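*Asks:* this is a predicted model, with the sequence first.
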Amino acid sequence: MSARHVVARLRAAGCVWAEEEAVLLEEAATSDGELEALLARRVAGEPLETVLGWAGFLGRRLVVAAGVFVPRRRTELLARTTLDHLARSDRRVAGSRPVVVEMCCGVAPVAACLEDSGAQVHAADVSPAALDCARANAPSAALHLGDLYDALPPGLRGRVDVLAANAPYVPTDRVADMPPEAREHEPLVALDGGADGVDLHRRLARDAVGWLAPGGVLLVETSPAQAPLTTAAMAGAGLDPHVVADPDVGGCVAVGVRPATVSR
């Protein structure tokens, strides 16, 4: 099958980066028959990442599969912010192992970036399929299946130095406006953030103080429009909030710091 034919079919299907996608599909296929099968899946609207079986993230290739949330480039800001706070954590400065949790981890893009960090890394999600991918991407992390903090071992209470989460933040009535690749191929639970998009952000903030170590931080990916709601939830829970943004990747992270002493 010629490269020109592959590009033409991708263009006809509406793929904006047809030339680049054609190269990746051709690299992934070991025969014309396999290339035809991969191309047919992509032309039918399946995300390129699940067709290939991987998604690029901070220079890594993360394992993804059908039916899981595919990491976006904007989440790289969440990973970089996690690494930054990890480097400055009191436990790291004292020469002991910091504790990091990636909540709503999906395929664990943040945890994957911590493989060589020396931290004690945990990752949690409600999706067994996502955790199967996470196991390949972050083999050193302890993985937990369950709903938010219910998934975590009780022994982590009061010990978490960095808790990072890319919880869903699309308002319910906006899910239908998302690209078909997302709304038709990714689980709704990974997209729908409730009426204003921050239902899970409020739940994360509400119980964070009990799980964070003094000086620990809650990092939540959000949008510029929703950041005030996310930081308000953090402030209401006793955290000191601020926002980190990166216009280059369209990322926005709400940061909530647990003070050394908390008045509730």
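*Replies:* All right, it came through fine. Numbering: from 1, shown residues only.
*Asks:* alpha carbons only for contacts and neighbour counts from here, please
*Replies:* OK.
*Asks:* leaving out chain neighbours, which residue sits closest to Leu156?
*Replies:* Closest residue in space to Leu156, ignoring its immediate chain neighbours: Trp211 at 6.6 Å, by CA to CA, 6 or more residues apart in numbering.
*Asks:* which ones are touching the one you found?
*Replies:* Going by CA atoms under 8 Å, 6 or more residues apart in numbering, Trp211 touches Leu156, Arg157, Gly158, Arg159, Val160.
*Asks:* how near is it to Val93?
*Replies:* Per CA to CA, to the nearest Å, Trp211 is found 20 Å from Val93.
*Asks:* same deal with His122?
*Replies:* To Val93, His122 is 20 Å away according to CA to CA.
*Asks:* comparing the two, which residue is more hemmed in?
*Replies:* It is His122, of His122 and Val93, that has more neighbours when counted by other CA atoms under 10 Å, with 24 against 12.
*Asks:* let me know the secondary structure of that one.
*Replies:* strand (DSSP: H, G, I helix; E, B strand; the rest coil).
*Asks:* now do the contacts for Ala3.
*Replies:* Ala3 makes contact with Ala22, Val23 under the criterion CA under 8 Å, 6+ apart.
*Asks:* next one: it from Trp17, what distance?
*Replies:* According to CA to CA, Ala3 stands 14 Å off from Trp17.
*Asks:* the helices in the protein, which residues?
*Replies:* With DSSP state H as the criterion, the chain has helices at 3-12, 18-28, 32-43, 48-52, 76-87, 90-93, 109-112, 128-137, 180-183, 199-211, 227-236.
*Asks:* another structure for you, compare them:
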Amino acid sequence: MTGDDLVPRLRAAGVVFAEEEARLLAAAASGAALDALVDRRAAGEPLEPLLGWAAFDGLRVPVDPGVFVPRRRTELLAREAAALATPGALVLDLCCGTGAVGLAIATRVPGVQVHAADVEPAAVANARRTLAPVGGTVRQGDLFDPLPERLRGRFAVIAVNAPYVPTDRIADMPREARDFEPAVALDGGPDGLDLHRRIAAEAPAWLAPGGALLIETGRTQAAWTALLLEQAGLVAGIESDDEVDGTVAIGLAR
């Protein structure tokens, strides 16, 4: 069975990029295994866990079932973080999910020391596989809680993709997100900024002098996220990229 044979089945299920997905699925399996993958995709499961990987910043990032899938918009966060990192610098990928951001930074800036943290056990296991090739260290816990005290005040870059979808908007998300990704990776509270408030308040103590905190945020929320950074004593700015539909608030330590 070829990718072309799968296209009508995927189209009938409402898959927008049926041709591309059919090609990827056909490359991943054959025979009965391929039929099973197509059935699962047609039933609404996200593509990336079925393939076992996601394309991100020119890389193939491992993606396990039940873990938040890295979005293309987050490539802006990785690029901006890498631009502020130097070889040997300590970098933190916070709310790391698969570890895609940490891997992208380490690939763009060889020699950085990558640390990562996430509250979800499945994400931590996934990120450990992702970051093992670049020597990354991944810890499980709530935000900064699992980090050892010896790292306080030493991070040159903290890159964050915390959940920022307002609670009442999760129902509007695509089914593959709301039904197959953990709610803790999506729900940002009533206005989407609950985690941004906590991170902005806690992060400065973990930054090295002149260090940078970067938080992915929504276009309509960006000004508020930047204000939180300013209130935490950081010099704040906003970067956007229309091509990937990404927005990042950046706070620099004085």
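*Replies:* Good, I have the coordinates. Remember, it's a predicted structure, so these values are computed and weren't measured experimentally.
*Asks:* TM between them?
*Replies:* For these two chains in superposition, a TM-score of 0.96 is obtained (TM-score structural alignment, normalised by the length of the second structure); 250 aligned residues with a CA RMSD of 1.1 Å.
*Asks:* ok, back up a step: just name the most buried of the helices of the first structure.
*Replies:* Counting by mean count of other CA atoms under 10 Å, helix 109-112 has the highest mean neighbour count of the helices of the first structure, with a mean of 29.
*Asks:* which residue numbers in the second structure does that one align to?
*Replies:* Using TM-score structural alignment, helix 109-112 of the first structure corresponds to residues 100-103 of the second structure.
*Asks:* give me the mean distance between that stretch and the first structure.
*Replies:* Its matched residues in the first structure lie on average 1.0 Å from stretch 100-103 of the second structure after superposition (mean CA distance after the TM-score superposition for the first structure).
*Asks:* distance from the chain centre to that stretch, please.
*Replies:* On the basis of CA atoms, centre = their mean, to the nearest Å, the separation between the geometric centre of stretch 100-103 of the second structure and that of its chain is 8 Å.
*Asks:* any idea how far His5 of the first structure is from the alignment partner in the first structure of Arg219 of the second structure?
*Replies:* The alignment partner of Arg219 of the second structure in the first structure, by TM-score structural alignment, is Pro224. Plainly put, Pro224 of the first structure is 41 Å away from His5 of the first structure if you go by CA to CA.
*Asks:* equivalent analysis for Glu34 of the first structure, please.
*Replies:* Remark: distance between Glu34 of the first structure and His5 of the first structure (CA to CA) = 15 Å.
*Asks:* could I get the contacting residues of the counterpart of Ala117 of the second structure in the first structure?
*Replies:* Superposed on the first structure with TM-score structural alignment, Ala117 of the second structure falls opposite Ala124. Contacts for Ala124 of the first structure were tallied using CA under 8 Å, 6+ apart; they are 101-106, 131, 143-146, 148, 151-152.
*Asks:* so who does the residue lying closest to Cys95 of the second structure once chain neighbours are set aside touch?
*Replies:* Leaving aside its sequence neighbours, Cys95 of the second structure sits nearest to Asp118 (CA to CA, 6+ apart; 4.6 Å). Taking CA under 8 Å, 6+ apart, we find Asp118 of the second structure in contact with Leu94, Cys95, Cys96, Gly97, Val124, Arg139, Gln140, Gly141, Asp142, Leu143.
*Asks:* same question for Ile105 of the second structure.
*Replies:* Neighbouring residues of Ile105 of the second structure by CA under 8 Å, 6+ apart: Ala78, Arg79, Ala81, Ala82, Val112.
*Asks:* preserved in the first structure, out of those residues?
*Replies:* Here is what carries over to the first structure from these, by both residues aligned by TM-score structural alignment, their matches' CA atoms under 8 Å: Ala82, Val112.
*Asks:* ok, so of the contacts of Ile105 of the second structure, who is nearest Gly189 of the second structure?
*Replies:* Among the contacts of Ile105 of the second structure, Ala78 lies closest to Gly189 of the second structure (CA to CA), at 24.3 Å.
*Asks:* the closest one against Val101, yeah?
*Replies:* Yes - taking CA atoms under 8 Å as the definition, Ala78 of the second structure is a contact partner of Val101 at 5.2 Å.
*Asks:* overlap of the contact sets of these two?
*Replies:* When contacts are counted by CA under 8 Å, 6+ apart, Ala78 of the second structure and Val101 are jointly contacted by Ala159.
*Asks:* for the alignment partner in the second structure of Ala138 of the first structure, what are its contacts?
*Replies:* By TM-score structural alignment, Ala138 of the first structure lines up with Leu131 in the second structure. By CA under 8 Å, 6+ apart, the residues touching Leu131 of the second structure are Gly99, Gly102, Leu103, Thr137, Val138.
*Asks:* and in the first structure, which of those remain?
*Replies:* Compared against the first structure with both residues aligned by TM-score structural alignment, their matches' CA under 8 Å, those retain Gly99, Gly102, Leu103.
*Asks:* output those residues in TSV; the columns should cover distance to Ala43 of the second structure.
*Replies:* Formatted as TSV, those follow (distance: CA to CA, whole Å):
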residue	distance to Ala43 of the second structure
Gly99	27
Gly102	32
Leu103	31
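*Asks:* between the residues you listed, which is nearest Gly237 of the second structure?
*Replies:* Distance to Gly237 of the second structure across those (CA to CA) is lowest for Gly102, with 21.7 Å.
*Asks:* quick check: the closest residue to the closest one other than its chain neighbours vs Thr247 of the second structure, distance?
*Replies:* Nearest residue to Gly102 of the second structure in three dimensions, chain neighbours excluded: Asp93, at 5.4 Å (CA to CA, 6+ apart). Noted for Asp93 of the second structure: a distance of 17 Å to Thr247 of the second structure, by CA to CA.
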